[in-house]
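Engineer: This is the structure alone, sequence omitted:
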């Protein structure tokens, strides 16, 4: 049986829900998300890709979640909780939050306090049907929810200290200590279960709405998770930890032309032999839960499954690491036996060696091609294999990703040699460079074409989502509909029609 599920031709946008318009300080699963789906449908777009949907971690990054399974409760639509009678209109009168960025320091406590009020009122006045629905959710998510809710309650009780610094009986999960903690913290445990139920309910409504309108949701799964997470605490045997619970080695990438010291991410690495011994059950469950939420999943840092950069935890940078073999195809073969064909995009950017490409091809997963990386001197990071005439069907072409500058910002900072190459290749003067790259992406033979919302809007580099290697100021970008030119959806639809990316198109610019 082939492992990869084929991906039908289409195009769409990259936009995290936090970037959506909305009155409560950040985008969420409320009216703004449904309006975006309608706008995508009107624009002939069949894909909406977002960043990881898990809880945010250090620097508000969605790539440092406290759980591989739980959702980000800051995305819960508070108005839906009001409609259920768990919040009042007065409680939802928003402070003067900025509309074009997320002020996390203000938004997080404000939203979390309202979620807590909603949980209290649910406990007081929920209907029998609502209580049964929550109980059914608890049963369906029993493989991860009890550990997650207890972990979050304990982390609060210990004022955010790392789990290995908790009292030893809690850090190492002695049964009597866990029973006592569940009793002492039952209200906060109930809160975290309630919040996850709200996240899941609302997401499932949005997912169904998008599917009915021909929009496939593309999720993002980080390969690594945070040390301060329910998964590492509950399953320390699956990670490379010392006797004190701290990592002996951590994740990152080696030095390259972009960074003389490489990148030391600091996530704990997997104890791959332990995963193999359990038949990759934890990974299979992780993929199962992710694919229950989204239609396609982008797996971040795919190269780490072929080989990963192991850095001693005592090293302050990534320089003194070494390559170690990953699990290879065995992990995905085990998952496919349990789950069937996997609709996966493999993030194969960076230092891609022949073994990584061989693994991707063996599995049949679509790789990534980023147009901003296509032009320029290879010695300075240019990737000629990303040029449109080099693309293959089993690929996803992006103008840029959340880690790139916007296309307008990238063009503004490009040197003259790169600009000359683009002018010749795309027959452009650069005045609408964002549309030039979107057109090149749509025209590509690659099955999927995706572009950040910032590129569809022609925004400059002040609107980028993330600057890799910087610890603060990221993940906060938002837009509002006054920033969207009135012809944008129609222009996207014309391109989707011209290049065979409309639903039901035959790939030659005509509908079948």
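Structural biologist: Right, received. Where do you want to start? Quick caveat: nothing in here was measured; it's all calculated off a predicted structure. Numbers count the residues shown, from 1 in each chain.
Engineer: use CA for all of it now, contacts and neighbours both
Structural biologist: Noted.
Engineer: and the residue at the greatest distance from the centre of the chain, which of the three is it?
Structural biologist: Computed with CA atoms, centre = their mean, the residue of the chain farthest from its C-alpha average is residue 176, at 36.6 Å. What DSSP: H, G, I helix; E, B strand; the rest coil gives for residue 176 is helix.
Engineer: Please apply the same query to residue 454.
Structural biologist: Going by three-state DSSP: residue 454 is helix.
Engineer: Against residue 486, how distant is the residue farthest from the centre of the chain?
Structural biologist: Distance, residue 176 to residue 486, using CA to CA, to the nearest Å: 62 Å.
Engineer: Kindly tell me how buried residue 346 is, as a neighbour count.
Structural biologist: Around residue 346 there are 22 other residues, counting by other CA atoms under 10 Å.
Engineer: That one and residue 363 touch, don't they?
Structural biologist: No. At 10.0 Å, residue 346 does not count as touching residue 363 under the criterion of CA atoms under 8 Å.
Engineer: And the strands in the stretch 301-450 of the chain?
Structural biologist: Secondary structure of the stretch 301-450 of the chain (DSSP state E, counting those that start in this stretch): strands at 307-312, 322-325, 344-346, 367-370, 395-398, 448-452.
Engineer: I'd like to know which of these lies nearest to residue 38.
Structural biologist: Shortest distance between residue 38 and the strands of the stretch 301-450 of the chain, using CA to CA, is found for strand 448-452: 17.4 Å.
Engineer: mind listing what's buried in that closest one?
Structural biologist: Under the neighbour-count criterion of 16 or more other CA atoms under 10 Å, strand 448-452 has 448-452 buried.
Engineer: try stretch 323-343
Structural biologist: For stretch 323-343, a neighbour-count test (16+ other CA under 10 Å) marks 326-328, 331-336, 339, 341-343 as buried.
Engineer: try stretch 478-498
Structural biologist: By 16+ other CA under 10 Å, the buried positions in stretch 478-498 come out as 478-479, 489, 492-493, 495-498.
Engineer: Same list, the buried residues of stretch 323-343, but as TSV with distance to residue 273 please.
Structural biologist: Below are those laid out as TSV (distance: CA to CA, whole Å):
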residue	distance to residue 273
326	10
327	8
328	12
331	11
332	15
333	16
334	14
335	16
336	19
339	22
341	24
342	23
343	26
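Engineer: ok so, going back, the buried residues of stretch 478-498 into TSV, with extra columns for distance to residue 124?
Structural biologist: Output for those, formatted as TSV (distance: CA to CA, whole Å):
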residue	distance to residue 124
478	36
479	38
489	46
492	49
493	49
495	53
496	51
497	53
498	56
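Engineer: Next up, a structure to set beside the first:
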């Protein structure tokens, strides 16, 4: 059986729900959520609350702005997510290494301070790894490096070279390194060998911790939805080492860049700045890079959401150097050909969720539906375009994922508070609620819809306002920093979520209402604070 058949067979029927929360938001004493106790506690909360899915954002190493959608690699893991406590359990860190933990805010991430502190710990762990006599761990490391060599060698050299150049982007490096030849690559690998070894070790530890967490989640009935940004960041190992995959000039600069036209989030569009793919090269290469990328992600996760799925049908091409996204134009993408190539190598019924938000055409719908990919329905968007908006739940078809909001939306309470009174009245009447806790009305609507999958951002489960928003598109400051407290995941909250999950037939062990479940006394407003 291929790598997708078993997963898709399990999803052939049923109704599922889960929570969207990025690991950076988990509680920990080290300034940022990680793959340690906070992550395992979150899995326990999902199980207790009757959930079967955990969705997270991309888990790669972030660059300037800390956005998980602008990564140094399409394959590598985020070093900041490595758990220091689990390093200590593996004897890679000692008690004395934790004596100088600085003060960190518990409700947000101070990335500058976290990077400095965690890098120091990871350097110490690498030093201890080099000195320790642990044959089993060393053998694991060797196996990891061999298996992942197809991306690891380029990534570790890229990161080592980046550090040797004080973090500046690769386009500003000397030509002998920026426009690397095979002979030049060998010379730089020899020169930076100790640093490339360090970065390989960090990736080994990330993957080791990740797969242990994934095994725990899966063993508790929780399947994980990962996230693939459609485009690679310009300042990434992928673009630097594989320039032929992208539409670049002879110096490595993009000819045109990615974004979206003016939309709900921005009147001037969104200028992402990612280089666009040379799809002719990918086609002639039988889409091998994309096949490797998707195969890799399906080892990490049980499902993958592809961000900006519509870009495979047509993408917004903006001249390089533009200051807004307004002057772009649509260019046809690879369409069905790419997904046929993926199916040929990875199997049919790929467990892919299509992020089909924004300007969606019948051609995008056809691409999504031809491969039976569930699309996304965001309830906040249902109240933006009049009463005949197809995002209204009564228009749903079952093969979709219903969200109250996404990482790019305001929280439901924050969103509702910013509406005009007329729209607020429409929302209240549609949701059949007084509006005091509109987030719970949205959660009930998502869970009660015909959508096969329902995903709720944790901020909505916790009844939080705009101060807890994860990202505001088009802005640079204050994004990706939100964190919660462990006490927020209370037994009362888990019980309430479980009751709703059972009520709407989404609990993994309960598909129909039964007399003993106690729904008659369910507090429809949610747990009281």
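Structural biologist: Yes, it's here. Since the model is a prediction, treat every value here as computed from it, not as a measurement.
Engineer: if we can go back for a sec, and the two most separated of the buried residues of strand 448-452 of the first structure?
Structural biologist: Of all pairs in the buried residues of strand 448-452 of the first structure, the most separated under CA to CA is 448 and 452 at 13.5 Å.
Engineer: List the residues that contact the residue positioned nearest the centre of the second structure.
Structural biologist: Most central in the second structure under CA atoms, centre = their mean is residue 57, positioned 1.7 Å from the mean C-alpha point. Each residue near residue 57 of the second structure by CA atoms under 8 Å, 6 or more residues apart in numbering is listed here: 21-22, 68, 226-227.
Engineer: Tell me how many other residues crowd the residue nearest to residue 199 of the first structure when sequence neighbours are not counted.
Structural biologist: With sequence-adjacent residues excluded and distances taken as CA to CA, 6 or more residues apart in numbering, residue 199 of the first structure is closest to residue 76, at 5.5 Å. By other CA under 10 Å, the residues close to residue 76 of the first structure number 25.
Engineer: do residue 263 of the second structure as well
Structural biologist: Residue 263 of the second structure: 12 surrounding residues under other CA under 10 Å.
Engineer: Mind telling me what it corresponds to in the first structure?
Structural biologist: Aligned counterpart of residue 263 of the second structure in the first structure: residue 256 (TM-score structural alignment).
Engineer: Stretch 121-136 of the first structure: which residues count as buried?
Structural biologist: By neighbour count on 16+ other CA under 10 Å, the buried set for stretch 121-136 of the first structure is 122-123, 126, 134.
Engineer: Output those residues in CSV; the columns should cover secondary structure and distance to residue 156 of the first structure.
Structural biologist: What follows is these, written out as CSV (DSSP: H, G, I helix; E, B strand; the rest coil; distance: CA to CA, whole Å):
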residue, secondary structure, distance to residue 156 of the first structure
122, helix, 21
123, helix, 21
126, coil, 26
134, helix, 23
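Engineer: ok, these vs residue 11 of the first structure, which is closest?
Structural biologist: residue 134 (36.2 Å).
Engineer: Check the alignment and tell me where residue 289 of the second structure lands in the first structure.
Structural biologist: Under the alignment (TM-score structural alignment), residue 289 of the second structure pairs with residue 282 of the first structure.
Engineer: Residue 291 of the first structure versus its match, what's the distance?
Structural biologist: Separation of residue 282 of the first structure from residue 291 of the first structure (CA to CA): 14 Å.
Engineer: May I ask you to name the longest helix in the second structure?
Structural biologist: In the second structure, assigned by DSSP state H, the helix with the most residues is helix 193-219.
Engineer: residue range for the helix or strand following that helix in the first structure?
Structural biologist: Counting by DSSP states H and E, the next helix or strand C-terminal to helix 193-219 of the second structure is strand 223-229. Mapping strand 223-229 of the second structure onto the first structure (TM-score structural alignment) gives residues 216-222.
Engineer: How about residues contacting the matching stretch?
Structural biologist: Here stretch 216-222 of the first structure makes contact (CA under 8 Å, 6+ apart) with 46-53, 63, 207, 210, 290, 294-301.
Engineer: again, only this time at 7 Å
Structural biologist: 46-52, 63, 210, 294-300 (CA atoms under 7 Å, 6 or more residues apart in numbering).
Engineer: With stretch 354-370 of the first structure instead?
Structural biologist: With contacts defined as CA under 7 Å, 6+ apart, stretch 354-370 of the first structure is touched by 3-4, 303, 306, 328-329, 344-348, 386, 394-400.
Engineer: Can I get the buried ones among those residues as something I can paste into ChimeraX?
Structural biologist: To isolate the buried members of those in ChimeraX, using 16+ other CA under 10 Å:
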select :3,4,303,306,328,344,345,346,347,348,386,394,395,396,397,398,399,400
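Engineer: What distance do you get for residue 162 of the second structure to residue 80 of the second structure?
Structural biologist: Between residue 162 of the second structure and residue 80 of the second structure the distance is 17 Å, computed by CA to CA.
Engineer: between these two, which one's more packed in?
Structural biologist: It is residue 80, of residue 162 of the second structure and residue 80, that has more neighbours when counted by other CA under 10 Å, with 27 against 18.
Engineer: Assign a three-state SS to the alignment partner in the first structure of that one, would you?
Structural biologist: Using TM-score structural alignment as the criterion, residue 80 of the second structure maps onto residue 74 of the first structure. For residue 74 of the first structure, the assignment made with three-state DSSP gives helix.
Engineer: For residue 17 of the first structure, see how far away residue 74 of the first structure is.
Structural biologist: Distance from residue 74 of the first structure to residue 17 of the first structure, by CA to CA: 10 Å.
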